[in-house]
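Peer 1: Sequence plus predicted model, see below.
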Amino acid sequence: MSTYTARLEALRDQLKRQSLDGFVVPLTDEHMSEYVGAYAQRLAWLTGFEGSAGSAVVMPEQAAIFTDGRYTLQVRQQVDGNHWQYVPVPDVTIADWLAEHAAEGARVGYDPWLHTRQWVEEATQALAESGATLVAVESNPIDAVWADRPRPSEARLAVQPDDAAGKSSAQKRQEIADWLAAKKADAVVLSALDSIAWALNVRGGDVAHTPVALAYAIVSADGTADLYVAPDKLTDAVRQHLGNAVRLHDRTAFAPALAGFAGKRIAADPDNAVAAIFDALDAGGATVLPLRDPVVLAKAIKNAAEIAGHRAASVRDGAALSRFLRWVEETAPKGGLTELDCVAKLLEFRQATGVLKDTSFDTISATGAHGASPHYHSTPESNAELKPGELYLVDSGGQYEDGTTDVTRVVPVGEPTHEMKDRFTRVLKGNIALDTVRFPRGTNGGQLDSFARRPLWEAGLDYAHGTGHGVGAYLSVHEGPARIAKPNYPGGGPSVPLEPGMILSNEPGYYKAGEYGIRIETLVLVVERAISGGDSPMLGFETLTFVPIERSLILPDLLTPEELAWLNAYHAKVLEKIGPELDADDRAWLAAKCAPIG
């Protein structure tokens, strides 16, 4: 019996002990985080799935795992199809599946600290139609059978300097207080970890790749705040930084504190605050206002200091990645180079900057067929050698005190096929189309998504992921609320209008199952773009990422004169910005990569 089969059986036995006929297992934590600490990796522990988004349902005789198009291949490679049904979302929701498979009278459990209230309402209604019941558990049954479950991180908080943050915590809390006054609210619950880090100008080390701390905060209408965090995480420097206006409590005191707002109007974000928070506020007699966390949009619109910091981080990171690309180009043809060798070497180049805090996510180092899984993660078991005739895709980023980076490039090993070049060039055309688009204020990312897809659509091709996500300022590499994606793309709430100061990714791609993957990703800044003779305020994008785009994969004849001019101008900027950061040999290599085409 495999480890994962034994774990599935152990969970089913535990469900019987808790009088449950099923249980829902999401990949998140008590803060609805995308990336979670090891202690919260319940889905991976149960199934073996290592993607960053997914859920599962376990019933007495059936089990299903739910993933979106990014993980169609990966989930089949990592999760045993003899025991798990693969269910695609958003085609089929968990609520849909439960309604079809739950028996009449069944009691299906869920952890109220791991789901939103909206999800609970939808699942409750779906089960009711089948005569089944959704039951909130007091203790998570997986935790009862996960014998060696890791403890939450004990990393300490650190102060994010005001010159990097661009505003003091006092200024930010006053802006939240002004928002509360406008909403006629007494306080707001902040449960999203990056919202707390941003509002208080602190960073942490509790989640890999994301500099946040496990905590809760409640900001009051007078601009003061209550921070709930493990006391051992607080240094004298952090205590001094927070000052008397931020009252400190143990993290375990948060849930009881929610009962103390009888007669008060308390705001909580229905997308970020879990059902247990709403339930506790309701039970305590508070009037709950289901409003979006006021920090979400504020931190998405970067201030001048954050933008300047990101530009500096991008140049530093681009130089490290350029050194790496040269190394791959020269090393791979010799043979013996593996995906994990590349991960280690790229980390070495970034660490050589002397200021790297962490990578911004697990590096996607994928050669050949592995590149066809957009979120592939190389392991010792899957580690493959880069071989002639393959495309090598590397999607990676760095966390620096002044900025968070995310960039994808593709390198051919040996001679690429004409088809590879065609697909790469179409992806490039989509990247250029989005980079150069002009749009009126009020436009959201969903309205721009098709610009990046059109060159692929014209050849009967597409890709099963979003085209762009928001990026934080030394925070989450995937940041809401802005995104560029089809309206039904899973993950995140409704699209919001893009505003100057937002930083997003621009990453169209193409994936041929069993053969190769292509993605070209740069980060862009939303800026004002005046158009002569126009009568509407317009916006556009400023490119922030400067790393050469592989010229040997480009079919110049597929590019219009305008696209070719864009490419040559982009490479001229890459050489201008990155060249001075390199030694003579690397600079000569970069100059050749950035030479004009056509």
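Peer 2: Received the coordinates, thanks.

Peer 1: contacts, neighbours, all on C-alpha from now
Peer 2: Noted.

Peer 1: Please name the residues that touch V527.
Peer 2: Taking Cα atoms under 8 Å, 6 or more residues apart in numbering as the contact definition, V527 lies against 499-501, 539-542.

Peer 1: try this one side by side with the last:
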Amino acid sequence: MSTHADRLRALRDQLSQQSLDGFVVPISDEHMSEYVGGYAQRLGWLTGFGGSAGTAVVLPAEAAIFTDGRYTLQVREQVSADHWSYQPVPEVSVAEWLSAHAPAGARIGYDPWLHTADWAKAAGDALAAKGATLVAVERNPIDAIWADQPGRSDARLSVQADEHAGVSSAAKRQDMADWLKTEGADAAVLSALDSVAWTFNVRGKDVDRTPVALSFALVRDDGTADLFVAPDKIGDDVRQHLGNGVRVHDIARFEAHLRGLAGRTVAVDPERSVAAIFSALEAAGATVLRRRDPSVLPRAIKNAAEQAGHRAAQARDGAAMARFLKWAAETLPGGGETELSAAARLEAFRAETGLLEDLSFDSISATGAHGASPHYRVTEESNARIEPGTLYLIDSGGQYRDGTTDITRTIAVGTPTAEMRDRFTRVLQGHIAIDRAVFPDGARGSQLDSFARAKLWEAGLDYGHGTGHGVGSFLGVHEGPQRIAASTYPGGGPAEPLRAGMILSNEPGYYKAGHWGIRIENLVLIEPREIDGAEGRFLGFETLTFAPIDRTLIDADALSGDERMWLDAYHAKVLQRIGPLVDADTRAWLTAQCAPISGDGAA
């Protein structure tokens, strides 16, 4: 099956053999992960789509692929319109499309280990209205035809030391046990990989760019726990670290263990747990409490050790970024570099710190029109030469034991146009507005989102992604529940209140389709703000990321006095924090880049 058209035909043949009239193919794994291991990249294998979020539906005579605004351009470049129709999310849902296109009497298959129970109910109800049926399959039909499907990783777990974690695993489990007692539950299922990693203070190498291990857990109301993981992945160091309070089981026994919980009350997160978990518990006669995973909020609110680790990681990463930006300024105008070579150079600078564990995601290294795809991922096939007269966008990050980084800088290669400078300055003004925001404790990210867009809106412009996402501590670069985005949140629920200790990205952008893209991203930590005469508690942001912002793209005359002051103060901090960590040549370059812009006129 050398082509994606061949694979689509093979899937339809397989569906016929399994007496199915259709099948739903998400980018997902058994843990509802954002980034999944190679074995779970079924959508990419079937269609060629390389994004991190999307779903496909295959029927006998038609097929559709569903992506959100981040991938509008990318999906059209990677997935053939000869075989697939493109469906925009959230304007069109999979359930809605199925209800309109599945024929009466159709049997539409889905893998219950790859979808939530809520999704299965919504899709099942939509199909039932047409006289069709949603069918849970025992074996995923793609697995039956994917001859060279990668196996699951056999990498061993490692211990995340308390000096980085800040709180012991035993203390975290005891807090969960106390919560379970207040909820009247006997146990809680932890199925999200970052939840298991954080709760047990372990890390893994089973998913590229995210240091987690394929595992499930049950935390009990007495503070003990059952950890389900492949036995060969646990060494003596991890066993000793887990201690007697954690019973280790083969991950293959997880479903059977759930079916043995008859008469127990079990808390399960409907957003982070797949339908198969609910089915197993319900079949066992357990009482299922739909509750949010008890690790989510404490994981999001970083303790003092995690905050200190982030600051150290950000400074280290900023020094590598400064070296890269100097190299880029001196090298890219020569026209000899490509998207791949530039990304490799930045990774090499990070690796030279001696502490890089991995990148935090595949770098978005994008020149020209590729920059207009916010989540573009360069491949050997798409790799473009970085030419003078263009913009180059690099969105990247590193995984270090003490923190996870994520930074975006946009660079003018040669002399930028007036339009480029106008758009960049508007994006910068939005970035500054978020960074300077002061808001009441408990405010929602949806209340801040428009701050980042106001200057773009004034010019009739906007961008099609959120303004900020949460970030983990040597965990996922995208971590909830906090975010800065419009009021529509995943699952349709209310936006999460913002709390001191949460880390967010600040990344407004602008994308001119077919031409170039702009984004400026730093990470920020929510901290208390002392205000004379304040009536209540207020919060603001501590900036964590330090690297220069391309001054050739800034129209200083368009900035207000306060905005200029912010920019000068930010660059002064960049020089103060990063200058001592780089070589003399880089420091001299950095000094020039961080000079006050107020006296530069329009530059």
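Peer 2: It's in. Not measured: the values here are computed from a predicted model.

Peer 1: Helices of the stretch 351-500 of the first structure, start to end?
Peer 2: Using DSSP state H, counting those that start in this stretch, the helices assigned to the stretch 351-500 of the first structure run over residues 418-436, 449-457.

Peer 1: Pipe these into JSON lines and attach distance to A298 of the first structure and mean neighbour count per row.
Peer 2: Formatted as JSON lines, the helices of the stretch 351-500 of the first structure follow (distance: least, Cα to Cα, whole Å; neighbours: other Cα atoms under 10 Å):
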{"stretch": "helix 418-436", "distance to A298 of the first structure": "24", "mean neighbour count": "21"}
{"stretch": "helix 449-457", "distance to A298 of the first structure": "23", "mean neighbour count": "21"}
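
Peer 1: of all the ones you listed, which lies closest to G442 of the first structure?
Peer 2: Evaluated with Cα to Cα, the helices of the stretch 351-500 of the first structure place helix 449-457 nearest to G442 of the first structure, the distance being 15.0 Å.

Peer 1: And that closest one, what does it pack against?
Peer 2: Packed against helix 449-457 of the first structure by the contact rule (3 or more Cα pairs under 8 Å, 6 or more residues apart in numbering; DSSP states H and E) you find helix 418-436.

Peer 1: again, only this time at 10 Å
Peer 2: Helices and strands touching helix 449-457 of the first structure, by 3 or more Cα pairs under 10 Å, 6 or more residues apart in numbering; DSSP states H and E, are helix 418-436, strand 479-484, strand 509-512.

Peer 1: how about the ones you listed in a markdown table, adding distance to L190 of the first structure?
Peer 2: Formatted as a markdown table, those follow (distance: least, Cα to Cα, whole Å):
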| stretch | distance to L190 of the first structure |
| --- | --- |
| helix 418-436 | 34 |
| strand 479-484 | 15 |
| strand 509-512 | 35 |
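
Peer 1: Out of those, the one nearest G37 of the first structure is which?
Peer 2: Closest to G37 of the first structure of these is strand 479-484 (Cα to Cα; 17.5 Å).

Peer 1: That closest one vs the second structure, mean deviation?
Peer 2: Compared with the second structure after fitting, strand 479-484 of the first structure deviates on average by 0.5 Å (mean Cα distance after the TM-score superposition for the first structure).

Peer 1: now that strand, how far from the centre of its chain.
Peer 2: Counting by Cα atoms, centre = their mean, to the nearest Å, strand 479-484 of the first structure is centred 10 Å from the centre of its parent chain.

Peer 1: Same check on stretch 499-519 of the first structure?
Peer 2: Its chain's C-alpha centre and that of stretch 499-519 of the first structure lie 13 Å apart, by Cα atoms, centre = their mean.

Peer 1: got the buried residues for it?
Peer 2: Buried positions in stretch 499-519 of the first structure, judged by neighbour count with 16 or more other Cα atoms under 10 Å: 499-512, 516-519.

Peer 1: give the contact list for G509 of the first structure.
Peer 2: 372, 374, 423-424, 426-428, 430-431, 452-453, 456, 462-467, 517-521 (Cα atoms under 10 Å, 6 or more residues apart in numbering).

Peer 1: Kindly report the same for G48 of the second structure.
Peer 2: 3-4, 42, 75, 77-80.

Peer 1: hmm, which of those are the buried ones?
Peer 2: Using 16+ other Cα under 10 Å as the burial test, these include 4, 42, 75, 79-80 as buried.

Peer 1: Out of those residues, which comes closest to D232 of the second structure?
Peer 2: Distance to D232 of the second structure across these (Cα to Cα) is lowest for R42, with 25.7 Å.

Peer 1: Counterpart of the closest one over in the first structure?
Peer 2: R42 of the second structure maps onto R42 in the first structure when the alignment is built from TM-score structural alignment.

Peer 1: Okay, its match and G414 of the first structure: tell me how far apart.
Peer 2: 41 Å (Cα to Cα, to the nearest Å).

Peer 1: One more: D341 of the first structure?
Peer 2: Between D341 of the first structure and G414 of the first structure the computed distance is 18 Å (Cα to Cα).

Peer 1: now swap in V145 of the first structure and tell me
Peer 2: 49 Å.

Peer 1: what sits against the residue most central in space within the second structure?
Peer 2: Central residue of the second structure (Cα atoms, centre = their mean): H478, 3.1 Å from the mean position. Applying Cα under 10 Å, 6+ apart to H478 of the second structure gives the contacts 34-35, 210, 360-361, 404, 406, 468-472, 504-505.

Peer 1: could I get those residues as JSON lines with distance to P150 of the second structure?
Peer 2: Formatted as JSON lines, those follow (distance: Cα to Cα, whole Å):
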{"residue": "E34", "distance to P150 of the second structure": "18"}
{"residue": "Y35", "distance to P150 of the second structure": "15"}
{"residue": "T210", "distance to P150 of the second structure": "18"}
{"residue": "S360", "distance to P150 of the second structure": "22"}
{"residue": "F361", "distance to P150 of the second structure": "20"}
{"residue": "T404", "distance to P150 of the second structure": "27"}
{"residue": "D406", "distance to P150 of the second structure": "28"}
{"residue": "G468", "distance to P150 of the second structure": "33"}
{"residue": "H469", "distance to P150 of the second structure": "30"}
{"residue": "G470", "distance to P150 of the second structure": "30"}
{"residue": "V471", "distance to P150 of the second structure": "28"}
{"residue": "G472", "distance to P150 of the second structure": "27"}
{"residue": "L504", "distance to P150 of the second structure": "34"}
{"residue": "S505", "distance to P150 of the second structure": "33"}
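
Peer 1: Mind checking which of these are buried?
Peer 2: Neighbour-count burial (16+ other Cα under 10 Å) is assigned, among these, to 35, 210, 360-361, 404, 406, 468-472, 504-505.

Peer 1: With that, I have no additional questions.
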